[in-house]
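>>> model the following, please.
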Amino acid sequence: MTRILRLTLILLMLPALGLAAPVRIKDLATIDGVRGNDLVGYGLVVGLNGTGDSVRNAPYTGEMLAGILERLGVNVTDETFRPKNVAAVMVTGTLPPFGRAGSQIDVTVSAIGDAKSLLGGTLVMTPLNAADGQVYAVAQGSIIAGGVSAQGDGASVVQGVPTAGTIPSGARVEREVDFDFSTMASFRIALRSADFTTAARMEKAINDDLGDGVATLLDSGTIAIDSASLGRVNPARLVGRIENIAVEPESKARVVVDHKSGTIVMGEDVRISRVAVSQGNLTLRVRETPMVSQPNPFAPGDTVVVPRTDASVTQEPGIGFAEVSGESSLSDVVAGLNALGVRPRELIDILKAVHAAGALHAEFVVN
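So this is what the prediction gives:
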C-alpha cells in the first residue's frame, strides 16, 4: 500500500457524515444575461529586434504597415521596403459585463505570421470588434511576452512561447453594451453544473431568506427570480443579497483518470459492488545475440553471421484474488485496490475493468 501511495496521486474529497459544506450561490451559479463579450482585432506590432515577419512569407504585414504609414502622410511605394521589426498579430480580449466607456481591459496578442518573437514589441492602435461587427474597444501598448528564444549558427533554443504575449489594461472601452439591469422586474439564475438536487436546495434557500414565491425552479440549471413580488427593490442590491446565500451543493459520484500523469481522482460518493480482482504481469523477452563465423587466415571460405535468439516468457506471481466488499465506502475502495500492490497504470486498468463489469457505481471519466 505504501508503494502505491508513493507512486500514485489519489486526491480524495473529505468524507462527511451529512451533506457537503455550504457554498455561496455566487460560486455555484451566474445571473442569466450578465456575461462578457469576446472581442477580436487584427493589428501590427512594431519595435521588434529583427524577429518580425519576413515580407516574402507574410506580404500582408508589409501591406498593412504601408497603409498605416500612408495614412500618416508617409509614401512607401518603393519596392525595397523590407522591414524586419514588424509582425502581424491577432488581438483578443473580453468586454466584461457592464463595461463602461473609458474603462480598460487586458488583451492577448498572438503572432499569425512567421515572426520569431514579440519580445519588446509595441502594438499599434488596433480596433477590437465583437460578433456584431461593431468596434467596442481600441488596443495599444507594450507587449509582455511569455517566453524567450536564442539562435546561433549551429543551434537554437526556445523557452516558453515568445510569439504570444499580453498587454495589461491595454485596451480602452469605446462603446458600451446596451443593457439596463436596473429596470428588470425578473431575472434568472443559471447553475454552472446543472443538478436538480442543488437547484431545489437553492430555490428553498432563496425563498427562506426573501419569502415564498420569490424563487421558482424551472429546470436542473435555471431558477427564476421574481423581484417584482418584493415591491420597489433595486435588482442589483437583490442580486448582491442572493449571491451570498449559502447552499449545500450535490455532485455526481465520479472517478476521473488521467493516463498521462497517472492521476486518479475519486469523489466521496463513489461505491463499488462486491467484486473480486486479480492482477498479474506477463513479460515476453526476446534477445538477439548473433555470432560471427569466419574462416582461418588465408583459408578458403566467407565470413557469415549466424543468428542466435533467446526467447523467454516470465509471469510474475500474483497475490490471488482480492475482494472488495459490497457497497464499500470511499476509504474501503481505496484500501481494497491498494491491497493488490499494483503500480499506478495497473490500478487505472483495474478501475476500467471494474467499471466494465458494472461494479463501479460512478461516472468514469478518462482524460
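>>> only C-alpha atoms for contact and neighbour calcs from this point on.
Fine.
>>> hey, where'd the helices end up in the stretch 1-150 of the chain?
2-7, 59-71 (DSSP state H, counting those that start in this stretch).
>>> show me the strands in the stretch 251-367 of the chain, by range?
Secondary structure of the stretch 251-367 of the chain (DSSP state E, counting those that start in this stretch): strands located at 254-258, 263-266, 271-272, 275-277, 282-288, 291-293, 304-306, 309-315, 322-324, 360-361, 363-366.
>>> which residues touch the fifth one?
Read that as strand 282-288. Residues outside strand 282-288 that contact it (C-alpha atoms under 8 Å, 6 or more residues apart in numbering): 307-316.
>>> report the buried residues of it.
In terms of neighbour count (16 or more other C-alpha atoms under 10 Å), strand 282-288 has no buried residues at all.
>>> same question for the fourth one.
Using 16+ other C-alpha under 10 Å as the burial criterion, the residues of strand 275-277 that qualify are 275, 277.
>>> which outside residues touch it?
Residues outside strand 275-277 that contact it (C-alpha under 8 Å, 6+ apart): 321-326, 350, 354, 359.
>>> and of these, the nearest to M291?
Checking the contacts of strand 275-277 against M291 by C-alpha to C-alpha gives I350 as the nearest, at 43.4 Å.
>>> how many other residues sit next to that closest one?
18 (other C-alpha atoms under 10 Å).
>>> just V292 next, same as before
So V292, with other C-alpha under 10 Å, has 10 neighbours.
>>> to check against the first, give me the structure of this:
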Amino acid sequence: MDRKFWLGIALLGLSLAAQAERIKDLATVAGVRDNQLIGYGLVVGLNGTGDNPTSARFTGQTLRNFLANLGVTLPPGINLRTKNVAAVSVHATLPPFAKPGQTIDVTVSSLGDAKSLRGGSLLMTPLKGADGQVYAIAQGELLVGGLSAEGRDGSKITVNVPSVGRIPNGATVEQAVPTPFPEAKYLTLNLHQPDFTTAERIAAAINKTFGPGTAKPLDSASVQVAAPEDPAQKVSFFSLIENLSVEPGEAAAKVIVNSRTGTVVISRNVRVLPAAVSHGNLVVTIREHPEVSQPQPFAQGTTQVVPRSEVKIEEEGKRMFVFDPGVTLDELVRAVNQVGAAPSDLVAILEALKSAGALQAELIVI
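Just a heads-up that it's a prediction; the model follows:
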C-alpha cells in the first residue's frame, strides 16, 4: 500500500471540521444509568459435563442446601454425584427505569470445573445489586454457543467457550431502582468527553431555546438544567433538549501510536515548533570469503581454510528536512511522505520531536 494513501486513511476521520451533534450523543442525565446485578445458582440437566464432585465440593454443598429448602432432608455422609450439576455465577445489566414484570437478558458462567453447560437449565436464582437488594429473579434454559467433545482415548475438541451461556429474557425484574429523575428540581447533564467549550455550547443552546437561566455549566463535564416539576412535562422537556444540535469543541492535539501495528493517528490541531530532522538508515554489511591455504611442496604442512571477512558500512537515504514554526498537520505529513518514510520511521520521528520539545501535542503509545 502506498505510504501517502496509508497516512490519508489514518487521518481521514480527524482532518475534517467538527460537525454539529445531538446533545443525546454528547451527554447523559446524571442518575439515569444501568445497574449491574449478580447472583449464584445451579445449572442442572447436564449430560455428565458438570462439576467434578471431588474437586468442586461447593457444588455438592449448594445442591444439599437447595434440596433442604425444598423439604428434602439427606442423611449426613452421603456423597452427592454432581456430574449433571454445575455451580454458576449469573450476571445481568438492569437498564434505567426498568419496571417490575419486565424481563432482561442474563449471562451464566461456570464457577467450577464443568466441561460444558450445553443443554442445562438454570434454577431460580435471585440477582442482587451492590446494595444487597434483590432486583430480579433468573431462571430458564441456557443457550450455549460453544461445543466440547471428548473420546475414550483422551482426545477432545473444543469450539468457542462451552462453559458460558446466555438466557435471553431470562430474568424478571422484581423491583425498580430509584432514580432522582421524577422529583428532582435540577438535573445534570454529564458529558461523555469533558470539555469546557462543549459544556458552554450545550448551556448556550439550551438557554437559546428555552430562555436565559435554564441551564448553566458547572465544570468541563457537567451542565445543570432547571427542570419542570411535573414528571410528564419533564419527559417532554428533556426529549426536546436531547435533540438539540451542538457543535462540540475540538479535541486536544494528540498523536496516538500503535506500537504493534505501526498505525499512527494524528489529530488536526497538532503543531510542530522549529526543528530539523535527519532521516536515514545505517547499513552494516559483513561478507565472508574463505580462502584455501596450500603449503609449499615438501613443507610437511596441511591444507587449511583461512577466513576472510569484508565489512562495509554505508548510510542509505540520508535526508534532512526543516519544520518551520507552527507547521500544520498537512505540512507534517507532506514532509514525511517526501522523504519516503515508512510508518515505523514516522513513529521514530514523532518520538524524537516529542523528546526535543518540538511536538505540541500529547503523544500516546498503545
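>>> TM-score of the superposed pair?
The TM-score (TM-score structural alignment, normalised by the length of structure 2) is 0.83; 349 aligned residues with a C-alpha RMSD of 3.3 Å.
>>> just to revisit the earlier point, can you redo the strands of the stretch 251-367 of structure 1 as JSON lines with distance to R192 of structure 1?
Shown next, in JSON lines, are the strands of the stretch 251-367 of structure 1 (distance: least, C-alpha to C-alpha, whole Å):
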{"stretch": "strand 254-258", "distance to R192 of structure 1": "17"}
{"stretch": "strand 263-266", "distance to R192 of structure 1": "21"}
{"stretch": "strand 271-272", "distance to R192 of structure 1": "25"}
{"stretch": "strand 275-277", "distance to R192 of structure 1": "35"}
{"stretch": "strand 282-288", "distance to R192 of structure 1": "46"}
{"stretch": "strand 291-293", "distance to R192 of structure 1": "68"}
{"stretch": "strand 304-306", "distance to R192 of structure 1": "69"}
{"stretch": "strand 309-315", "distance to R192 of structure 1": "49"}
{"stretch": "strand 322-324", "distance to R192 of structure 1": "35"}
{"stretch": "strand 360-361", "distance to R192 of structure 1": "24"}
{"stretch": "strand 363-366", "distance to R192 of structure 1": "18"}
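>>> relative to V148 of structure 1, which of the ones you listed is closest?
Of these, nearest to V148 of structure 1 by C-alpha to C-alpha is strand 254-258, at 30.3 Å.
>>> mean shift of that closest one relative to structure 2?
Superposed on structure 2, strand 254-258 of structure 1 shows a mean distance to its aligned partners of 1.7 Å (mean C-alpha distance after the TM-score superposition for structure 1).
>>> what are the buried residues along that strand?
By neighbour count on 16+ other C-alpha under 10 Å, the buried set for strand 254-258 of structure 1 is 254-257.
>>> do stretch 124-138 of structure 1 as well
Here stretch 124-138 of structure 1 shows 124, 126-130, 135-138 as buried, counting by 16+ other C-alpha under 10 Å.
>>> widest-spaced pair of those?
Checking those with C-alpha to C-alpha, the most distant pair is V124 and A130, at 19.2 Å.
>>> counterpart of stretch 57-66 of structure 2 in structure 1, which residues?
Aligned by TM-score structural alignment, stretch 57-66 of structure 2 falls on residues 59-68 of structure 1.
>>> in that stretch, what's buried?
Using 16+ other C-alpha under 10 Å as the test for burial, stretch 59-68 of structure 1 gives 61-62, 64-66.
>>> mean shift of it relative to structure 2?
Mean deviation for stretch 59-68 of structure 1: 1.5 Å (mean C-alpha distance after the TM-score superposition for structure 1).
>>> how far does that stretch sit from the chain's center?
Distance of stretch 59-68 of structure 1 from the chain centroid (C-alpha atoms, centre = their mean, to the nearest Å) equals 35 Å.
>>> contacting residues around that stretch?
Contacts for stretch 59-68 of structure 1 (C-alpha under 8 Å, 6+ apart): 44, 53, 55, 75-77, 82-83, 86-88.
>>> go through the residues you listed and flag which are in strands.
44, 87-88 (DSSP state E).
>>> what sits against the residue nearest the centre of structure 2?
Nearest to the geometric centre of structure 2 sits I366, at 12.6 Å (C-alpha atoms, centre = their mean). Going by C-alpha under 8 Å, 6+ apart, I366 of structure 2 touches 256-259.
>>> for S312 of structure 1, same thing?
Per C-alpha under 8 Å, 6+ apart, neighbours of S312 of structure 1: 284-286.
>>> hmm, 10 Å instead?
With contact set as C-alpha atoms under 10 Å, 6 or more residues apart in numbering, S312 of structure 1 has these partners: 283-287.
>>> cool, and G112 of structure 2?
Contacts of G112 of structure 2 by C-alpha under 10 Å, 6+ apart are 50-53, 55-59, 86-89, 163.
>>> which residues in the stretch 151-300 of structure 2 form helices?
Secondary structure of the stretch 151-300 of structure 2 by DSSP H, counting those that start in this stretch: the helices cover 196-210, 231-242.
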